[in-house]
Structure formats: structure tokens, C-alpha cells
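**Q** predicted model follows, preceded by the sequence.
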Amino acid sequence: MSGVVVVGGGLTGATVATTLREEGYDGPVTVVGAEPHAPYERPLLSKGYLLGTQQRDEAFVHPPPWYPEHDVELRTGVAVTAVDRAAGQVLLDDGTRLPYDHVVLATGARPRRLDVPGADLPGVRYLRRLEDADRLLAAFGERPRVVVVGGGWIGLETAVAAREAGLEVTVLESGPVPLGRVLGPEMAQVFADLHRAHGVDLRTGVSVAAIEADRHGRVGGVRLGDGSLVPAGLVVVGVGAEPEVALAEAACLEVADGVVVDEHLRTADPRVLAAGDVARAWRPALGRHLRVEHWANAGRQGALAARTILGTGATDDRLPYFYTDQYDLGMEYVGFTETSGEGRYDDVVVRGDLAGRQFIAFWVRGGRVLAGMNVNVWDVSEDIEALVRAGGGVDDREWSVP
């Protein structure tokens, strides 16, 4: 029996192995990760660990003994070079060939690189791996002026950590508001106001022309498209992520902003599945393919991939979910909207105190709720999801918002 090979050592990969063992699979299970660590959860890196409120070890999905205790072979620090579908083997860069009955591509995503002169200078950082967070924490201790390029989730959460460490922070965002493509202009403004209220120099509608060096050959500043210079001793780039699809492409699997899979996470080859950040999965609840890069999706799809291998016929029809904690604002979001396209909304309805940042926002089209976000209001995300799934309107139930 060849068993299951999981390519990727993150939360998705660990959850595949965990679910297989918890639900009775007794064949060989191998998890292969290019990083030198056991599988860990990435949200901690830009949240608790970078803030200093959580320890590094809290990121790991399981303590190291869990893997041998559950007869899971964990291969770390080794990269997969190919998936040979004809031979039913996964090839590693150390020359090993691992036979498989099923292989799960849980290869995740990589940070999109900033393509400007000076982007490779010492002091330009990205945040994706444990070592990245370690380096940022060490850099914070040198008290630099911090410039964050990109106003997405990673960029804003990094800005929070830097401000909480007492550093001067500038955030550069090309759009009119940070998070505009995710939340739309109405709710994105909440986060713009939040960061400015906490002392961040948030500049929107700007472009980065170059990163310039100081007299020591390290980062000295960020040159903007209008010619102005923003001084910096540390530049953190958060301009999005790209799915790691090279293995799938080389294996002649369908790729379109991720590895295209069905509602069971199967590719066109039923022995090859994809899950987590890399998977562009069919979403029955939305009636479309969608790729999601958030923590909840990683765990859910890891479990679903395992159940597909077990032949349960399971699907996951839950809606996308994500969360963030920034300064004194905690929020949860469930559902899916777009500012344009088939998922577009035509109105945002708010219940509660918008100015006091204690409210629920609903994205609505034609009176039907598409998504909801609860801000400093708790224990309502399941109710919001139920409303979205039922095709209801905001006033189909009473919302208790202080």
C-alpha cells in the first residue's frame, strides 16, 4: 500500500494527516515540508508573535512527538521537485521517490515580490515564514523608522505590531483606501481611520518607484512615484501573494489562479487533490470557483481532503471566514463579496455604533445579504452565515448590538 503523500508542511498539510488518523485511516501517511520546522499556523506570525503576546512555539499545530506517535512520517527541510502521475510517485530533491495512492498538494502561496530598484537591499522584509517574523522582531529592537508597502491584512497587522512596539510607521497603499478590494470603500475607511488614530502615517493613492540605500548600503528610504522620499530603516512588503502552482503545472493539471479542483478538492486526476491557499475550489454555496488564503479555509480544506481520500463523499459548503485583531478592534467576516463582477454588492447596511467601532456591517445586493462583518460584537458570526446561506435580508432577524 503506497498511502498518502501530503506536499506542504503548513496547517493544511497537518490537518490532512490529523483527520486521516482520527477518522480511521491506517495506511502510510507522509507529510513533506520544505521548511525545517514541523507544520505551523501562519496567522500567529503577524498577530500574537509579532506583538509579543504569544510565544513562537504556540504556532505549531502539534508538538513534535505527535507525528511518530500517530505513525505519520514527517519529512522537513526537503523540497518536492515533481509529481509523477504516471508512476504514482512524488520526487524529492534528495533523490527519494515516494509512491502514493493519493497525493495532496498543500503548497500554499508565496509573497508577491516588489519589482522596483533597490527591492533587494538589506532591510527589505517580507512576512510569510517563522524566520521572517524572527527577523522582523529583531529589527524592531533596533528602533527603525518602518515603512510598510501595501495596505492588505499582512501590511496592516505588521503596522499594528510596529506601532505597539513604539515605532514610527508609514503605510503606503496604491488604492484610495487600504483593504478596498476586500471590504469595499465604505468599510475599508474604518481601518484607514483606525490606523491614523493610532499614529500611522497612512498614505493612499501612492506608488513606489524605488527603495534607496543609506551610506551603509542598507535601506534608507522609499522613493515614491511623485519623487518624494519617505525615510525608512526597515521596509516591510505586503503586496499580496501568489499560489505555489509550479508542481501542478508541471504535472499538467489545470491551473487558473490556483490549482482548479471540484467540491471534493479533486483535480481532474482523482488521485491528486489540492487544498488550502493553493486550491481554487468549487464552492457549492457560492456557485463558483474561489481561492481563499485564510486560516479557517486551510483547516477546513485539510479535513475535507482527508475525507475525500477516505471516500466519504463529503463537501464543505461553509462560507469563507476570516478575522483580524488590530489595536482595540477585533472583527470577524463571513461570506463573499466583490466591488465588481458576479459577487458585487450594491449597498452596505450597518447596525450598531459605526463611529465607536462596535457594529455589524452587511454587504447587500437586491436586499439579500452576501456577507457580514462583526466588529467588537461577538457570538454572531454563525447567525450571519445562516442568514447569508438562507438568502435573507438584514431585517429578517433582530440583531443585538450594544
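**A** Thanks, I have it.
**Q** drop to CA atoms for contacts and neighbour counts, all remaining ones
**A** OK.
**Q** following the lengthiest helix in the chain, which helix or strand shows up next?
**A** Using DSSP state H, we find that the single longest helix of the chain is helix 180-197. For helix 180-197, the following helix or strand on the C-terminal side (DSSP states H and E) is strand 201-204.
**Q** now find how far off-centre that following strand is within its chain.
**A** 23 Å (Cα atoms, centre = their mean, to the nearest Å).
**Q** after that strand, next one along is what?
**A** strand 208-213.
**Q** output the contacting helices and strands for that following strand.
**A** strand 219-224 (3 or more Cα pairs under 8 Å, 6 or more residues apart in numbering; DSSP states H and E).
**Q** try it again with 10 Å
**A** strand 219-224, strand 229-231 (3 or more Cα pairs under 10 Å, 6 or more residues apart in numbering; DSSP states H and E).
**Q** what comes into contact with it?
**A** Strand 208-213 is touched from outside by 114-124, 149, 172-174, 218-233, 235, with contacts defined as Cα atoms under 10 Å, 6 or more residues apart in numbering.
**Q** comparison target below:
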Amino acid sequence: MTAEPIVIVGASLAGATAAKTLREEGWSGGVVLIGAETELPYERPPLSKDVLLGKKGPESAQLHDEQWYADNSVELRLGTTVTAIDPAAHTVTLDDGSQQAYSKLLLATGSRVRRLDVPGGDLPGIHYLRTAQQSQELTDAYAAKPRVVVVGAGWIGLEAASAAKERGCEVTVVAPQSTVLASAMGEQVGELYADLHRKHGVVFRFGARVEGFEGADAVTGVRIAGEVLPADLVVVGVGVQPNLELAEAAGLEVASAEEGSGVVTGADLQTSAADVYAAGDIVRWAHPKLGRSLRVEHWQNAKDTGAVAAKAMLGQEVAHDAQPYFFTDQFDLGMEYVGDVPRGTSYHVVLRGDPASGAYLAFWLSDDEHVLAGMHVNVWDATDSIRALIGQQADPARLGDSSIELSAV
């Protein structure tokens, strides 16, 4: 048996999935899972969905109970931060000054929220949504049915707005873009989501940037150009940034912000350092099917990369070739999205079905009519068919014709 354990930095979904996969694949050596948070590893999607709606507690998002880690001989070090990595010595340094040797190392350090650096930004009543604790705090705050201003019209902002409205709050969303999800899905599809929220009473203030927050002991308003929006509670959802500092300090190859950020790896998720791998939000890997590098910040990718990295650390011939996948629940809308539209790519959207009915498909096609991505809204048997079309050339007229089977377009 190898003397040194496999060490996983980040008790995240990717990290915990890797630990589980190591045991499933027969690794009998040591496994050390290190996490800065004090909670057991958990999944993040429930935090902005059922937990925020008050239907479940944060503990429902846990991957395993504490006994599972003991039963599977996974040494769990919570509330512990790794401060440095020495790839040459095969050690990591912990926040108490001690060192932990490793045979293989997996970096699964995830992301952190981007914070608004404006006057009043530290006032009580301003919430961010990333951790289990933050989700519970926001859930408790929604119970009082406050006037809520959501800053940001991306996925987290919309899910926070949806939950607040369903909990009986008055909700206004502020964003600098012309509509919701403009960068992720384009204006045409973004407006479909905006219309959904409008129908449920959400008010939008597009083309507006937050200049600061008003209040003395707690937030009372959000200042935008020329006016102050009253607010008893603010949710800021302006994106996340990957935690790359450890990798950068250790000399690993890391893509620049202009290149899309991320720890650079091959399809097997091994970094530029021997015996060091990356998974989850931080990894920018060479996708063998798409023929380009990719970094994805979604739940499915964390699970997939955790499993692939574990197998690669055990010497298996593996490649992370799954199509990116994402889902959301907002009001009565359930959506699944497969594929990826590269930044700066020229595309057009083909709709299949009538969005007014509440059930439809959408496809993003390149200029030469190859399917880059597709999604369904409340059409629950369509995901596999959408996935099969990714990368294929399709006739837009047939693709948009609901009378023609997707397999025949």
C-alpha cells in the first residue's frame, strides 16, 4: 500500500465525490479531505431552491452523514485551510503550520462570490448566497416578508428573486444589462425568463448600476442613478470567481482572466505539476470532443470532474468528455440545459414550441447551423434527445417544427 495518502483540498461536491469514487474504485490507501468550512460536504443547488423556499433545511443538501466518512476511512478535516502547496516535496501546509504529505493531490477549492465594493456595502441586511450558512440566514430573513432588492439578473439572482416572491416578498431586480441572463442565453431567451418573473410580480430595473447602499444600522435602500430604491433586505448575486490563489502560488499553469481563468489541465484533469489534479469550478480542461478548453461552474461538472479526477489519480485511462449541463427551478418553470456557447461566438436561436404555453425547447446554432447548446422548459423527456444533437448540423426549419421528431431533424 502507498505510504502517503491521497489528499483532497476542498471538502466540496467535487472533493467529496472524488473521495467516494476512490473507495468505489478500490483504493485502500489513505484519503484526507480538507475543507475550510465547518459543515459536512454538501451540494449547492438546494441552497437556492428548496432551502430558500423554506421547504427543507441546509442539512438536506449534505452528501453523506458524518458516519459515512468514518465507515469509508475518509479522514475529514473541516474548518481547516490549506495555505500552501509544494509540488516538488509532495506536501501541503495547513493553517496551523503543520504539513501533510500526499502521494496524489486533488485541488477542488471551488469559487467565492464577487462582492460589491460600493459605499454601504457592509451594512447588515445585505446578503450573498453561496454557503449553507448564508442560505439559512436568507431563508430566515425572507420569513418576515421584507421588501427585497436583488442586485444581479443571473441564475442566482433569479432563483433568489423567485424564492422571495413565492415567500410573499415584494421584489425588485436591478441589473446593468438590457434583460436577464443576457450573457448566458442572449436577449431573446433572456426576455422569456424576464417575462416569467414579471407575470409573478417581480419588477425589473435594467440598465442600472448600484452606486451604493443607504442605511445607518441596517440597509434601507439601494442607490442607483437619480433615485434610491427602498429595501429591507438586499441579495447580491453578481457572479463568482474561482479560488486560484493556491494553484498560482504553487506555480501551476493557470489561465488568465482574458483566457477564461482556471487551472489548466488535460482531459484527464492532471495539472502542469506531477501528481496534482484539479476538479470543480477551478479546472479549465481540454475537452476532447469540443476541441477547446472549457471551465464550467455548475453542479454536474463538479460531480463529473470529481469522479474523473479520482480515477485518473488511480492510473486509469480516463477523459472528461461530458457535455456541460445545468438546471434551474423558478416559479413553475423547470429547465435543463446541455452544451456550451463559447464567449464571442456568433449564433442564432431556434425555438421549438410556444413559450406562451410554458413548455418549449430552445437551441443555439452556430452560423454554419451546428447545434452548440439546447434547453427544455417543462418538457421532461427531451434532455437525451437534446444531448444527442449537440455538435450536429441541423436544419433550423425542421429543428423548430414540433411535428418532426428531434431524431429526424
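**A** Thanks, I have the structure now. Only a predicted model underlies this, so the values are computations on that prediction, with no experimental measurement involved.
**Q** which stretches in structure 2 count as helices?
**A** Using DSSP H, helices in structure 2 cover 13-24, 66-71, 132-142, 155-166, 182-199, 245-249, 299-313, 383-389, 396-399.
**Q** structure 1: which residue goes with Arg114 of structure 2?
**A** Counting by TM-score structural alignment, Arg114 of structure 2 lines up with Arg112 in structure 1.
**Q** quick check: closest non-adjacent residue to its match.
**A** Ala241 (4.8 Å; Cα to Cα, 6 or more residues apart in numbering).
**Q** show me what contacts that neighbour?
**A** Gly108, Ala109, Arg110, Pro111, Arg112, Arg113, Arg128, Asp277, Glu293.
**Q** which of those count as buried?
**A** Gly108, Ala109, Arg110, Pro111, Arg128, Asp277, Glu293 (16 or more other Cα atoms under 10 Å).
**Q** format those residues as TSV; extra columns: distance to Leu179 of structure 1.
**A** Formatted as TSV, those follow (distance: Cα to Cα, whole Å):
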residue	distance to Leu179 of structure 1
Gly108	21
Ala109	19
Arg110	19
Pro111	17
Arg128	19
Asp277	19
Glu293	15
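**Q** from the residues you listed, pick the one nearest Tyr40 of structure 1.
**A** If you rank the buried ones among the contacts of Ala241 of structure 1 by distance to Tyr40 of structure 1 using Cα to Cα, Arg128 comes first, at 11.4 Å.
**Q** what about the alignment partner in structure 2 of that closest one, distance to Ser111 of structure 2?
**A** For Arg128 of structure 1, the aligned residue in structure 2 is Arg130 (criterion: TM-score structural alignment). According to Cα to Cα, to the nearest Å, Arg130 of structure 2 and Ser111 of structure 2 sit 9 Å apart.
**Q** that older thread, and the longest helix of structure 1, what does it pack onto?
**A** helix 153-164, strand 169-173, strand 201-204, strand 321-326, strand 329-335, strand 347-353, strand 358-365.
**Q** the first one maps to which residues in structure 2?
**A** Using TM-score structural alignment, helix 153-164 of structure 1 corresponds to residues 155-166 of structure 2.
**Q** ok, the third one next?
**A** Residues 203-206 of structure 2 are where strand 201-204 of structure 1 aligns, with TM-score structural alignment as the criterion.
**Q** mean per-residue distance, that stretch versus structure 1.
**A** On superposition with structure 1, the mean distance recorded for stretch 203-206 of structure 2 (mean Cα distance after the TM-score superposition for structure 1) is 1.1 Å.
**Q** who's in contact with the closest residue to Arg125 of structure 1 other than its chain neighbours?
**A** Leaving aside its sequence neighbours, Arg125 of structure 1 sits nearest to Val236 (Cα to Cα, 6+ apart; 4.8 Å). By Cα under 10 Å, 6+ apart, the residues touching Val236 of structure 1 are 123-127, 136, 146-150, 154-155, 158-159, 171.
**Q** still touching in structure 2? Go through the residues you listed.
**A** Mapped onto structure 2 and checked by both residues aligned by TM-score structural alignment, their matches' Cα atoms under 10 Å, the contacts of Val236 of structure 1 keep the contacts 123-127, 136, 146-150, 154-155, 158-159, 171.
**Q** just the residues you listed now: which is nearest Gly48 of structure 1?
**A** Among those, and counting by Cα to Cα, the member closest to Gly48 of structure 1 is Thr158, at 10.7 Å.
**Q** that closest one touches Val148, doesn't it?
**A** Yes: judged on Cα atoms under 10 Å, Thr158 of structure 1 makes contact with Val148 at a distance of 7.8 Å.
**Q** still on that earlier bit, what sits against the match of Arg128 of structure 1?
**A** Taking Cα under 10 Å, 6+ apart as the test, what Arg130 of structure 2 contacts is Arg44, Pro45, Leu47, Ser48, Ser111, Arg112, Val113, Ile156, Gly237, Val240.
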